[in-house]
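*Asks:* Sequence below, structure please.
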Amino acid sequence: MISVLFVCLGNICRSPMAEAVFRHRLTACNLEQDIQVDSAGTGDWHLGKVPHEGTRALLDRFGISYEGMRARQVSIEDYSKFDYIVCMDSNNERDTRAVFGSKSDGHTKVFKFMDLLPDKKMDDVPDPYYTGNFDEVYDLISLGCERLLERITHDQLEHSKV
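*Replies:* I've put the predicted structure just below:
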């Protein structure tokens, strides 16, 4: 089974939105049994809380479930548990790598979400907790999740050729 972890700062806005959108896409493609998805935050301010009301309202508008999602903090165990660790911004990537320390086995891929969208010419997914622009974040996440699924499919095809 392939596993994906989305990481943001508090795990209440961007990363749970990405988790929900990606799960929704996987279900639509009948891949929910093949790819495991989770999200986490680098900070501990919102541990155990449901996604932000702005994220929930937006997901409700698009009919995307966030049932059972609760904020948690990224941990060192996530390094070996997940194949793709997708960070919403440069600070999240730096802080996530710091949690993992010197671990590096070539298996886990840690990268920024916006690496999936080089045509957007943005380094980071804006944090709607501060900007209030949940629609912009949803548009980026929706497209990025599509590209992530393409990347995973490509990686799996390449792996099967070896």
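*Asks:* Every contact and neighbour count from this point should use C-alpha atoms.
*Replies:* OK.
*Asks:* Now do the helices in the protein.
*Replies:* Under the criterion DSSP state H, helices of the chain are mapped to 14-28, 53-61, 77-81, 90-100, 128-131, 134-161.
*Asks:* Now do the contacts for the residue lying closest to residue 65 once chain neighbours are set aside.
*Replies:* In space, and not counting its chain neighbours, residue 65 is closest to residue 20: 6.3 Å by C-alpha to C-alpha, 6 or more residues apart in numbering. By C-alpha atoms under 8 Å, 6 or more residues apart in numbering, the residues touching residue 20 are 59, 64, 65, 66.
*Asks:* Adding distance to residue 46, write the helices of the chain out as CSV.
*Replies:* Formatted as CSV, the helices of the chain follow (distance: least, C-alpha to C-alpha, whole Å):
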stretch, distance to residue 46
helix 14-28, 12
helix 53-61, 13
helix 77-81, 19
helix 90-100, 16
helix 128-131, 12
helix 134-161, 18
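*Asks:* Before we compare anything, build this one as well:
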Amino acid sequence: MKQDNKVKVLFVCMGNICRSPTADAVFKHQVKAAGLDKHIYVDSAGTHAYHIDESPDERAQKAALKRGYNMQGLRARAVQLNDFEEFHYILAMDKNNLAILQDRCPQQYSHKLGLLMSYSSQWDRYQEVADPYYGGSHGFELVLDLVEDANQGLLRHIIEGSTEKRNQGR
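*Replies:* Modelled structure (predicted):
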């Protein structure tokens, strides 16, 4: 990890009330469990301003809480232009939101954009985290399954990347 400041990760979905706050809460939990919360900053946002300042969807919160993830302090916000400069990883939940981010992103920061599921090690058949908003509780459980795995891969990637940089400095 960077010595001078934190690695910053932004999870993005459409409204920032289901998938991206779930990824946010899960990753914060994983980062803290790894003892890296002083080195990694986590946030989430939406490509659309539908739910600004709202809490995450109650169904998402309920599913997350069953697995020990607390989403209470999270509030929806929209992606801002300065996020592209500020964050090191800007990870969309699906291809539609990735395309929106690619359209908005200044060219010099486009290398920061990607799909969260590209870090998954167990869910090869899923390239995206589907929006559970209009479905039943199973969708929220699947979001958690996908996000838990992909976030572990992301955390490994961040740790390995920082180790490589330290080794190159020797």
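*Asks:* How alike are these chains, TM-score-wise?
*Replies:* After superposition, the two chains reach a TM-score of 0.92 (TM-score structural alignment, normalised by the length of structure 1), with 160 aligned residues with a C-alpha RMSD of 1.5 Å.
*Asks:* The residue nearest to residue 65 of structure 1 matches what in structure 2?
*Replies:* Aligning on TM-score structural alignment places residue 20 of structure 1 opposite residue 25 in structure 2.
*Asks:* still on that earlier bit, so which of the helices of structure 1 is the most packed in?
*Replies:* Burial of the helices of structure 1 is given as mean neighbour count (mean count of other C-alpha atoms under 10 Å); helix 14-28 ranks first at a mean of 23.
*Asks:* so it versus helix 134-161, what angle?
*Replies:* 60 degrees (axes from the mean of the first three to the mean of the last three C-alpha atoms, to 10 degrees).
*Asks:* I'd like to check the angle between helix 14-28 of structure 1 and helix 53-61, please.
*Replies:* 20 degrees.
*Asks:* Report the mean deviation for helix 14-28 of structure 1 after fitting onto structure 2.
*Replies:* Once fitted to structure 2, helix 14-28 of structure 1 is off its aligned match by 0.5 Å on average (mean C-alpha distance after the TM-score superposition for structure 1).
*Asks:* try stretch 147-160 of structure 1
*Replies:* Using mean C-alpha distance after the TM-score superposition for structure 1, the mean distance for stretch 147-160 of structure 1 is 1.1 Å.
*Asks:* Could you tell me where that stretch falls in structure 2?
*Replies:* Using TM-score structural alignment, stretch 147-160 of structure 1 pairs with 153-166 in structure 2.
*Asks:* likewise stretch 56-76 of structure 1?
*Replies:* Residue span in structure 2 matched to stretch 56-76 of structure 1, by TM-score structural alignment: 61-81.
*Asks:* re the thing from before, I'd like to know how far the match of residue 20 of structure 1 sits from residue 135 of structure 2.
*Replies:* 21 Å (C-alpha to C-alpha, to the nearest Å).
*Asks:* try residue 50 of structure 2
*Replies:* With C-alpha to C-alpha as the criterion, residue 50 of structure 2 and residue 135 of structure 2 are 19 Å apart.
*Asks:* same question, residue 81 of structure 2
*Replies:* From residue 81 of structure 2 to residue 135 of structure 2 the distance is 32 Å (C-alpha to C-alpha).
*Asks:* Likewise for residue 123 of structure 2?
*Replies:* 20 Å.
*Asks:* for residue 24 of structure 2, same thing?
*Replies:* Applying C-alpha to C-alpha to residue 24 of structure 2 and residue 135 of structure 2 gives a distance of 21 Å.
*Asks:* and if you look at residue 17 of structure 2?
*Replies:* 14 Å.
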